[in-house]
Every structure is written in structure tokens, then in C-alpha cells.
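>>> Provide a 3D model corresponding to the input given below.
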Amino acid sequence: MKELMNKKRTWRRDSHNMLIFVTISFIASKTLKIKGPIKTMAAPSTTSSKTLMLMVLSFFCTELRLVSGDLGTATAYGPPYMPTKCFGSRPDQFPPMYLFVAVSEGLWDGGSACGRLYKIRCLSGPNMPCKGGATVEVKVVDHCRQSPCPSTIAMSTDAFAAISHSPSTQINIEFIQ
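Coordinates of the predicted model:
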């Protein structure tokens, strides 16, 4: 007896996310036959799936804080730091541990950048200068003193040392207000 058969050809993704072409046959006796490079896997248990999902979600919640930031470059600049364009010669303008920056024209915004706080992370640079994902929170106290500014953000030597091993190099950064 010859069975009636309907064939459907379709694209599927394998375990390596590669497209493969499979043929699915529906036989009149309601038997399903699949031809193609199909691999079977045991379904993960619900508990381990939930645990894995929570771990992935936790990772993204902690690591994406800076992912939405802007990209730029940073250099270090040293004293004398006063007077600044934001606060003149006021000695109380500098935050604790001298973690402050001067910003380039793009961030200066006609002086409205004064007092802004940025969180900065080193991404890369020559000879791997970054200190393992370290971040530093800095306060804007000045406009870049060089024209054109050699970087997006000129960091005080103490702020720069918090995220980079190499004080005399330009680094690529990610920053967020």
C-alpha cells in the first residue's frame, strides 16, 4: 500500500546557528519523517535554564551600565591646575583625591559642562594600558588648555592613573554622565 506523503522543504538553524536545509515529510499515517543534518539534544532542566537565564541577565545588568556611554580618547595632564575656566582659583573646586578632568570643545558646551560628573572606563591603547576594567568618577573643572585638544577628555594625573598603567599615552575610553 502506497502512503500519501506531503513534503515541505525549509531552512533551519543548527546548534552553531548555521542555516541548514531540511526536508520534512508528513505521511498520511501521521508519521513525521525529517531528512537532513538533525542532531538531538536533551532538553535542559527547568531549574538549570532559569539559573542560566538569571546569570546572563545579571551579567548584562552589571556590565551594560557603561555600554550605553560615549566613546572617546583621554590623555593625562599635570599641574598647575589653577586657574580653571569653571571655578577660577578656588581651592575647593577639586574633588577628593584630585579626580577631575578638562573637556574638549565637543563636551564643553559653552561652559555648561562645569561641575558635571562622568564615569570613565579605559577600553584600549598602546601596550595594553588599561587596569582591568577599572572605572573612575570624575568632575569637570576646566576646558582643555590646548587647541586643538589632543583628546576628548584630559584627565588629572591622579584620575588617569586610576584607570591606566601608562601615564604618557593616549587611551580609548568609554564615558557616561
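
>>> when you work out contacts or count neighbours from here on, use the C-alpha atoms and nothing else.
Noted.

>>> strands of this structure, start to end?
Secondary structure of the chain (DSSP state E): strands at 5-13, 19-27, 32-35, 70-77, 100-103, 117-124, 135-143, 153-156, 171-176.

>>> looking at those, which is buried most?
Compared across the strands of the chain, strand 100-103 shows the largest average neighbour count, a mean of 28 (mean count of other Cα atoms under 10 Å).

>>> helices or strands up against that strand?
With contacts defined as 3 or more Cα pairs under 8 Å, 6 or more residues apart in numbering; DSSP states H and E, the packing partners of strand 100-103 are strand 135-143, strand 153-156.

>>> now residue 59: how far from residue 119?
Separation of residue 59 from residue 119 (Cα to Cα, to the nearest Å): 19 Å.

>>> again with residue 168
21 Å.

>>> ok, and the closest non-adjacent residue to the residue minimising distance to the centre of the chain?
In the chain, the C-alpha nearest the mean C-alpha coordinate belongs to residue 67, at 3.3 Å (Cα atoms, centre = their mean). Nearest non-adjacent residue to residue 67, counting by Cα to Cα, 6 or more residues apart in numbering: residue 174, 7.8 Å away.

>>> now the second one, please; I'll put the structures next to each other:
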Amino acid sequence: MPALRIYSGILVIMSLLSIGSSDNGIGTINDPPYLPSACFGYQDMGVMIAAANEDLYQGGAVCGKYFQVTCTGGTNLGTPHPCTSTPTITVMITDLCPPPGCQGNLDLSEESFSMIADPNAGGIQISYQQ
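Modelled structure (predicted):
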């Protein structure tokens, strides 16, 4: 039985670590209109939304999931210090990046991007987690 307790303990630790882990990538800005979307068609899901690149989209499995997104810095494509004083937001994935696809990992609505970074930046370094 001690082996079972150790195994159970390892599983608990692994699940806790996966909850708190985040990925790093690029966030870009998506100008309206946001409809139709690949996940919800013409249903309006508000403005705190994002489109995912094909890797994150996973054939629609990520539709309706919430991601916490934090601006961590500039991409050297625009504004050198784009992050705002409130650099973290939560967005719902509502779409797949439109062709030819994202220039990053998440294409944030103009409204959500503006909350965490200067929209003139166009693209930012982000960390994100579900």
C-alpha cells in the first residue's frame, strides 16, 4: 500500500503543477467585426474574446474556454514598452485566427488588447494559461 500512496501523491503534485503552468507566446490585435466566429457563428460573445492559432484551437476543442493572458513585453515591432499598468486579463476563445492565420498564438479583440497593452504595438509578448 505505501507504493499506492506515493503514486497518489505524485499524481496530486503533477495536477497542481499543470494548473499553475503557463505558456509564452505572441499576442496580436484583432480589429472588429468579430462575427461570425468559428466557435459561435453569429452569437455575440462580448468583446473580452480572442481567436486562437491552429495549434491552440485543436479543431474547436478550445471554443468557449477562458484564458488568462498577461502582457510581458514588446515584440520590437512597434512600441518598445507596450504593457499597461494592468497587464492581465481573462478572455474567452471564440474563433480560429482568420486566414492566413495568426501572426502569434492569440489574436486578442481590440478591446481586450487595449486593456493590457498599447494598441499601437500591434503585437506583444504574452504569457497565457487556461
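
>>> in structure 2, what range does the longest helix along structure 1 match?
When structure 1 is parsed with DSSP state H, its longest helix is helix 46-63. Aligned using TM-score structural alignment, helix 46-63 of structure 1 spans no residues in structure 2.

>>> run the chain-centre distance for that helix.
Relative to its chain's centre, helix 46-63 of structure 1 lies at 19 Å (Cα atoms, centre = their mean, to the nearest Å).

>>> likewise for stretch 155-173 of structure 1?
Distance of stretch 155-173 of structure 1 from the chain centroid (Cα atoms, centre = their mean) equals 18 Å.

>>> do stretch 67-78 of structure 2 as well
Put simply, stretch 67-78 of structure 2 sits 11 Å off its chain's centre (Cα atoms, centre = their mean).

>>> same check on stretch 53-73 of structure 1?
Relative to the chain's own centre, stretch 53-73 of structure 1 is displaced by 6 Å; criterion: Cα atoms, centre = their mean.

>>> got the buried residues for it?
66, 69, 71-73 (16 or more other Cα atoms under 10 Å).

>>> wouldn't residue 8 of structure 1 be in contact with residue 25 here?
Yes: counting by Cα atoms under 8 Å, residue 8 of structure 1 does reach residue 25; the two are 6.3 Å apart.

>>> do you know how far the residue mapped onto residue 144 of structure 1 from structure 2 is from residue 52 of structure 2?
Under the alignment (TM-score structural alignment), residue 144 of structure 1 maps onto residue 97 of structure 2. As judged by Cα to Cα, residue 97 of structure 2 and residue 52 of structure 2 stand 6 Å apart.

>>> who touches both of those two?
Jointly contacting residue 97 of structure 2 and residue 52 under the rule Cα atoms under 8 Å, 6 or more residues apart in numbering are residue 107.

>>> what sits against residue 116 of structure 2?
Neighbouring residues of residue 116 of structure 2 by Cα under 8 Å, 6+ apart: 70-71, 83-89.
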